[in-house]
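Q: A predicted structure for the sequence below; I have some questions about it.
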Amino acid sequence: MSENAVPSQTLTEYCNSLDYYNVNFDVYNRVSQRINRFSDWIDKSLPKLADSMEISLPATGTLNVLSVGAGNGTIDSRILPHLRDKVHPNVRAIFLEPDLHTFQQCQDLVGKESPRLQGKSGGGQFWQFLNTSLGQEKDFFTSFDLEEACRKQNIMISEVQPIGIYVNVSCCFDPPQELTEDGRYLLDTITRSVNFAQTAAAELRKDVLRFLRSDTCSSITADGQVILDGSNSAYIIRRP
């Protein structure tokens, strides 16, 4: 493997390892308390957002929603009934989820209803870095793509509501042979790779960890903990 080579297993192979994909994501959810953070947003911010959408949406219209990285639908199953009951009965939804089995779980749980939830965050910045700087294949969708697509189509984003999700990734910076299980799974989750610490060239691993630690992606606490900004956002687009 050359000094600048990327791991041979990219996101497609990562997602094809179903058990590994699910274990990785479970660790990420636990460490970031992602479900709790979304639940806080649903309880505190979604009602006001729903009120503003109800005012602007005509009775004959359709509420279009997009869920990027919907997972197994746990969050969507809470948001969508609220939107359907409080905003509009006609909901057309699209899921974007790289793992087919997880996608099917999501469909089973919430049918064809899904929210538009994906944000520009430290995580998004990091994955963009992997694409543009390290040559990793573009086989997943981020907020950068969403915003670029809107720009090219002259679609104005009316409102962005951040959903704060922060992940302590300090355990990812230990030497490969000393990584804890959480550290290994988190590093694979955020790099979208399988066994990144062991398969990546030393120089590549150094570059990736340096960027992950940078203030573009993370903040450093007083006691030296590295906290990745993995925040999501709700994008609201209103028809003129």
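A: Perfect, thanks for sending it.
Q: CA atoms for contacts and neighbours, from now on please.
A: Noted.
Q: neighbours around Val226, how many?
A: Neighbour count for Val226, taken as other CA atoms under 10 Å: 24.
Q: enumerate every residue touching it.
A: By CA atoms under 8 Å, 6 or more residues apart in numbering, Val226 lies in contact with Asn168, Val169, Ser170, Arg213, Ser218, Ser219, Ile220.
Q: next, count neighbours for the last one.
A: If I follow you right, that is Ile220. 15.
Q: excluding covalently adjacent residues, which one is nearest to it?
A: Closest residue to Ile220 apart from its sequence neighbours, by CA to CA, 6 or more residues apart in numbering: Val226 at 4.9 Å.
Q: go on, Leu63?
A: Val91 (4.8 Å).
Q: return the set of buried residues in the helix or strand hosting Ile190.
A: Ile190 belongs to helix 181-191 when assigned by DSSP states H and E. For helix 181-191, burial by neighbour count (16 or more other CA atoms under 10 Å) applies to Asp182, Gly183, Arg184, Tyr185, Leu186, Leu187, Asp188, Thr189, Ile190, Thr191.
Q: so how far is Ser32 from the residue nearest to Ile220?
A: Plainly put, Val226 is 13 Å away from Ser32 if you go by CA to CA, to the nearest Å.
Q: quick one: common contacting residues for those two?
A: Common contact partners of Val226 and Ser32 (CA under 8 Å, 6+ apart): Asn168.
Q: just the buried members of the contacts of Val226?
A: Here, 16+ other CA under 10 Å leaves Asn168, Val169, Ser170, Arg213, Ser218, Ser219 buried among the contacts of Val226.
Q: looking at the buried residues of helix 181-191, which is nearest Leu11?
A: Using CA to CA, Thr191 comes nearest to Leu11 of those, at 8.6 Å.
Q: surely that closest one meets Trp127?
A: Yes - using CA atoms under 8 Å, Thr191 is in contact with Trp127, at 7.1 Å.
Q: ok, back up a step: any idea how far the helix holding Ile190 is from the chain center?
A: Taking CA atoms, centre = their mean, to the nearest Å, the mean C-alpha location of helix 181-191 is offset from the chain mean by 15 Å.
Q: hey, where'd the strands end up in the protein?
A: 63-68, 91-96, 159-163, 166-168, 218-220, 226-229, 232-236 (DSSP state E).
Q: just list what the last one packs against, helices and strands only.
A: Counting contacts by 3 or more CA pairs under 8 Å, 6 or more residues apart in numbering; DSSP states H and E, strand 232-236 is packed against strand 159-163.
Q: which positions within the strand it packs on qualify as buried?
A: Buried-residue list, strand 159-163, by 16+ other CA under 10 Å: Gln161, Pro162, Ile163.
Q: okay if I get these as a markdown table plus distance to Asp108?
A: Below are these laid out as a markdown table (distance: CA to CA, whole Å):
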| residue | distance to Asp108 |
| --- | --- |
| Gln161 | 27 |
| Pro162 | 27 |
| Ile163 | 25 |
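Q: what's the closest of the residues you listed to Glu97?
A: Closest to Glu97, out of all of these and judged by CA to CA, is Ile163, at 19.1 Å.
Q: try this one next to it:
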Amino acid sequence: MTSSLRSLIGDSNRYLKALSLFKERTTCYQNTYDFIDNQLPDIMASNLNGKSHLNIIGVGSGSGEIDIRILSMLRLKYPLMSVDNEVVEPNPQQIHDYKELVSQTPGLDYIKWKWNNMTVQDFEKDWKEKERTKKFDFIHMFEMLYYVKDRGATISFFQSLLKKNGKLFISLLAGDSGWGKLDKTYGNRFREPEVSTVFIDEIKQYLDSKGGSYQSYLLTSQTDITECFIEGNEEGELMLDFLTEVLNFSKSAPPDLKAGVLELLHHPDCSVESNGKIIFNYYSEVIVVDQLT
């Protein structure tokens, strides 16, 4: 990591501001919603049919939009089903926003909530200390394993919490996508050497090494990054912060690093120009992991 650079994650307020902007400019959330609405019901059908109650965990749920979409889909498909829903999220502002979203969303009275305002590591420690034995039908981790050091141990722990025929959903960027190319090219200058990122390819390799069973679903996404190329544009600077995970990247990055990042983001391997806009193309995968055998 270049000595003048600081992690965006260390500044909660700016991170949430950058995340909010990203949500406005990207199709990835809508594409995830389409997956939840149109593919998830069929994937889960064999596990859900005939059940009157579900136990679910959302891991790294953020402000809850994806969780609520999943829960709303379940209510639509299985109107008589009740749900125990646990939330694991370390950011207190995100927990607050999630609770606000719950209060503003009608028809969630069939859900019993348990809020765990803690990291994944603390959740696992707390779980074992309290000797909890509850099992779950469905556990999901959308775009959160980036923030976990021992991903294999985390996956194994949550697999161990699944009921028979339970499913673990993991969503991550693909390493050969535009975002993956950005990180593989410059990631060692964005962060400290001991801090590594992760892509879905590595998770699949881990599962293959353990003989794990899973299915994979591709989600393509686009994000408008036009303002990143307008010098001094506040929203462009925020977007660069989010893409690099570097606090105030545009102002703090050495000139060669900033120039290289902008050149790569504009490269046809990563983006296309359309109607005067620069559209960043990338994709992630959702893998559906079965219970440990």
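A: Alright, I've got the coordinates. Keep in mind it's a predicted model, so treat the numbers as computed, not measured.
Q: on that earlier part again, which of the buried ones among the contacts of Val226 of the first structure lies closest to Ile237 of the first structure?
A: Using CA to CA, those come closest to Ile237 of the first structure at Ser218, 28.6 Å.
Q: aligned against the second structure, show me the partner of Leu186 of the first structure.
A: Under the alignment (TM-score structural alignment), Leu186 of the first structure maps onto Met239 of the second structure.
Q: excluding residues flanking it in the chain, which one is nearest that match?
A: Ala18 (6.2 Å).
Q: quick one: map the one you found onto the first structure.
A: So, by TM-score structural alignment, Ala18 of the second structure is matched to Asn24.
Q: wait, what's in contact with its match?
A: Residues near Asn24 of the first structure by CA under 8 Å, 6+ apart: Tyr185, Leu186, Asp188, Thr189.
Q: that older thread, switch the strands of the first structure over to TSV; also include distance to Thr102 of the first structure.
A: Listed next are the strands of the first structure as TSV, based on distance: least, CA to CA, whole Å:
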stretch	distance to Thr102 of the first structure
strand 63-68	13
strand 91-96	11
strand 159-163	22
strand 166-168	22
strand 218-220	28
strand 226-229	24
strand 232-236	19
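Q: right, and these - which one's nearest Ser17 of the first structure?
A: Across these, closest to Ser17 of the first structure is strand 91-96 (CA to CA), at 18.1 Å.
Q: aligned partner of the residue nearest to Ile220 of the first structure in the second structure?
A: Checking TM-score structural alignment: Val226 of the first structure goes with Ile278.
Q: report the separation between Cys172 of the first structure and Ala197 of the first structure.
A: 9 Å.
Q: quickly list what's touching both of these two.
A: Counting by CA under 8 Å, 6+ apart, the residues touching both Cys172 of the first structure and Ala197 are Arg184, Leu187.
Q: contact partners of the helix holding Ile190 of the first structure?
A: Outside helix 181-191 of the first structure, the residues that reach it (CA under 8 Å, 6+ apart) are 21, 23-25, 27-28, 123, 127, 130, 169-174, 194-197.
Q: list only those of those flagged as buried.
A: Buried members of the contacts of helix 181-191 of the first structure, counted by 16+ other CA under 10 Å: 21, 24-25, 27-28, 123, 127, 130, 169-173, 194-197.
Q: hang on, the earlier thing: superpose on the second structure and give me the mean offset of the helix holding Ile190 of the first structure.
A: For helix 181-191 of the first structure, the mean deviation from the second structure after alignment is 0.8 Å (mean CA distance after the TM-score superposition for the first structure).
Q: separation between the alignment partner in the second structure of Ala201 of the first structure and Leu8 of the second structure?
A: Using TM-score structural alignment, the equivalent of Ala201 of the first structure in the second structure is Pro254. Distance, Pro254 of the second structure to Leu8 of the second structure, using CA to CA: 17 Å.
Q: in terms of neighbours, single out the busier of the two.
A: For Pro254 of the second structure versus Leu8, the count of surrounding residues by other CA under 10 Å is larger for Leu8: 22 against 14.
Q: how many neighbours does Leu172 of the second structure have?
A: Based on other CA under 10 Å, the number of other residues close to Leu172 of the second structure is 22.
Q: helices along the stretch 101-250 of the second structure, start to end?
A: 120-129, 151-160, 178-190, 200-209, 234-244, 249-252 (DSSP state H, counting those that start in this stretch).
Q: so which of the ones you listed comes closest to Ser46 of the second structure?
A: helix 151-160 (18.1 Å).
Q: the first structure: matching residues for that closest one?
A: Aligned by TM-score structural alignment, helix 151-160 of the second structure falls on no residue of the first structure.
Q: in that helix, which residues are buried?
A: Arg151, Thr154, Ile155, Phe158, Gln159.
Q: hang on, isn't the last one packed against Asn165?
A: No - with contact defined as CA under 8 Å, Gln159 of the second structure does not reach Asn165; the gap is 10.9 Å.
Q: what touches both of the two?
A: Asp290, Gln291.
Q: what does Glu227 of the second structure align to in the first structure?
A: By TM-score structural alignment, Glu227 of the second structure lines up with Cys171.
Q: its match reaches Arg213, doesn't it?
A: No - the pair Cys171 of the first structure / Arg213 is not scored as a contact, 11.8 Å apart, by CA under 8 Å.
Q: so how far is Tyr214 of the second structure from Ile287 of the second structure?
A: From Ile287 of the second structure to Tyr214 of the second structure the distance is 6 Å (CA to CA).
Q: in TSV: the helices of the stretch 101-250 of the second structure, plus distance to Asn47 of the second structure.
A: Shown next, in TSV, are those (distance: least, CA to CA, whole Å):
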stretch	distance to Asn47 of the second structure
helix 120-129	25
helix 151-160	15
helix 178-190	33
helix 200-209	21
helix 234-244	37
helix 249-252	45
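Q: closest one to Thr32 of the second structure among those helices?
A: helix 200-209 (15.6 Å).
Q: how close does the closest one sit to the first structure?
A: In the superposition with the first structure, the average deviation recorded for helix 200-209 of the second structure is 3.4 Å (mean CA distance after the TM-score superposition for the first structure).
Q: and that helix, how far out from the chain's middle?
A: How far helix 200-209 of the second structure lies from its chain's middle: 17 Å, per CA atoms, centre = their mean.
Q: kindly report the same for stretch 69-79 of the second structure.
A: On CA atoms, centre = their mean, the centre of stretch 69-79 of the second structure falls 21 Å from that of its chain.
Q: buried ones in that stretch, by neighbour count?
A: Arg69, Ile70, Leu71, Ser72, Met73, Leu74, Arg75, Tyr78.
Q: the aligned partner of Gln161 of the first structure in the second structure and Leu173 of the second structure, how far apart?
A: Using TM-score structural alignment as the criterion, Gln161 of the first structure maps onto Tyr217 of the second structure. Separation of Tyr217 of the second structure from Leu173 of the second structure (CA to CA) stands at 12 Å.
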